[in-house]
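Asks: Got a predicted model here, sequence first, then my questions.
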Amino acid sequence: MSDETRPYLAVGPRVGLRPFSYADADEFTARARESRELHRPWLFPPCTPEAYASYAGTLLGDPARAGFLVCERDESGRIAGFVNINNIVRGGFLSGALGYGAFAHAAGRGLFGEALGLVLEYAFGPLGLHRLEANIQPGNTASRDLVRRAGFRLEGFSPVMLFIDGAWRDHERWAITAGERRPGTGEGPGPGPEPARSV
């Protein structure tokens, strides 16, 4: 599909961000099914059209959430993954929490570093947010590496924080604020040394 029929909210050299739509159900769920081995045990995106319709509906109808499909900007226009900003709080907080996943065909190609940079620019620009947080299970090294490269800092450790796949899971809290991002790159000033923590 051409760029004209896929309205992007932000674009980079290789990927663009566009809103979720119900019309993406077949491709999204096929990519999710292909990516089960990559995603487990960290992530459980919708794998059926019915589950996708419910998921997309919550993103499209909730002002406290913003959902982005990450699409390749080549002739294929394939959906490479998704990034959501959840729990958006306005007022004095101006913050949101990230959720994201790359699909298997896009993993390891650097597309998500570019996509996360675009999300940071959009969040700290048009959305007017001040802070983004990513909560990551300690064993999910790919996700930790992604946010570290983008300039997020490790803020702390929360035991049994989120209920995922039948159990309460520990999470690390990574965050970045608008003033820490290097304009034009989506990156912060660099991660610096990782603070020590007890386990």
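Replies: That came in fine, so what should we check first?

Asks: For the rest of this, base every contact and every neighbour count on C-alpha atoms.
Replies: Noted.

Asks: how near is residue 125 to residue 54?
Replies: 28 Å (CA to CA, to the nearest Å).

Asks: On the three-state scheme, the residue lying closest to residue 159 once chain neighbours are set aside is what?
Replies: Leaving aside its sequence neighbours, residue 159 sits nearest to residue 170 (CA to CA, 6 or more residues apart in numbering; 4.2 Å). State at residue 170, reduced to three classes by DSSP: H, G, I helix; E, B strand; the rest coil: strand.

Asks: quick one, strands of this protein?
Replies: Secondary structure of the chain (DSSP state E): strands at 10-11, 15-19, 66-72, 79-89, 95-102, 131-136, 153-164, 167-177.

Asks: Put this next to the first one:
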Amino acid sequence: MTTDWPVILVDGELTVRPLATSDSDAWRRTRQRNAAWLVPWDATVPPGGDARPTSFRQLARRLGKQARKGTTYPFAIDVDGRFAGQITVNNVVRGSAMFASVGYWIDRDVAGRGLMPRAVALVIDHCFVNVGLHRIEIAIRPENSNSLRVVEKLGIREVGYAPRYLHIDGDWRDHRLYAVTREEAPYGLLRRLREGAP
């Protein structure tokens, strides 16, 4: 396996790089400015669940430690050198499964420009080629039309429906499940996106 972390992925004005403690102020400002837009899709801690880190710096340190272990890969999304969102590869499973899940969010100010499909494609291509994973899954609330558009643009197929799948915005929420395997994107998702062919 080649070195898979840390890594910087670039496509034009879009850079996907490791989330760092130095992103604290930009992350907080972006989250505050986008709070109303993001809250309906944000994961929350269910009653009895593990407490979340109390600060961004604690979160970034915890995610960085997990990245060094190869269980999570937390990326910041920069657009023209400015922090604009986050994409995280979670629940990396090795062994006979070789899969992971991907979650993401973006600043509303840059949404609708095709940036998130490109960022997701960059990360999934990295996971297939450099991390050696075989399958990537994305779980999306049925009401999240923006996120559904991302998987549609990338030609990632729906594989199931999971009632009460994740604790989001204070309750257990249903999710549509999407997945792509390495065989389904032999030349990569970024190339597929550019060619417009699912």
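Replies: Now that the structure is in, tell me what you want to look at. As the structure is a prediction and not an experimental result, all values here were calculated from the model.

Asks: Got a TM-score for the two of them?
Replies: In this superposition the chains share a TM-score of 0.83, using TM-score structural alignment, normalised by the length of the second structure; 178 aligned residues with a CA RMSD of 2.0 Å.

Asks: In a markdown table, list the strands of the first structure along with mean neighbour count and distance to residue 117 of the first structure.
Replies: Shown next, in a markdown table, are the strands of the first structure (neighbours: other CA atoms under 10 Å; distance: least, CA to CA, whole Å):
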| stretch | mean neighbour count | distance to residue 117 of the first structure |
| --- | --- | --- |
| strand 10-11 | 17 | 10 |
| strand 15-19 | 23 | 11 |
| strand 66-72 | 25 | 12 |
| strand 79-89 | 21 | 11 |
| strand 95-102 | 21 | 13 |
| strand 131-136 | 22 | 12 |
| strand 153-164 | 16 | 15 |
| strand 167-177 | 18 | 12 |
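
Asks: Out of these, flag the one nearest residue 37 of the first structure.
Replies: Comparison of the strands of the first structure against residue 37 of the first structure by CA to CA identifies strand 95-102 as nearest, at 12.0 Å.

Asks: Packing partners of that closest one?
Replies: strand 79-89, strand 131-136 (3 or more CA pairs under 8 Å, 6 or more residues apart in numbering; DSSP states H and E).

Asks: which residues of the second structure does the last one align to?
Replies: Aligned using TM-score structural alignment, strand 131-136 of the first structure spans residues 135-140 in the second structure.

Asks: quick check: longest helix of the first structure.
Replies: helix 111-124 (DSSP state H).

Asks: By how much does the match of strand 131-136 of the first structure deviate from the first structure on average?
Replies: Here stretch 135-140 of the second structure, set against the first structure after superposition, deviates by a mean of 0.5 Å using mean CA distance after the TM-score superposition for the first structure.

Asks: List the contacts of the counterpart of residue 103 of the second structure in the first structure.
Replies: With TM-score structural alignment as the criterion, residue 103 of the second structure lines up with residue 99 in the first structure. Contacts for residue 99 of the first structure (CA atoms under 8 Å, 6 or more residues apart in numbering) come out as 83-86, 134.
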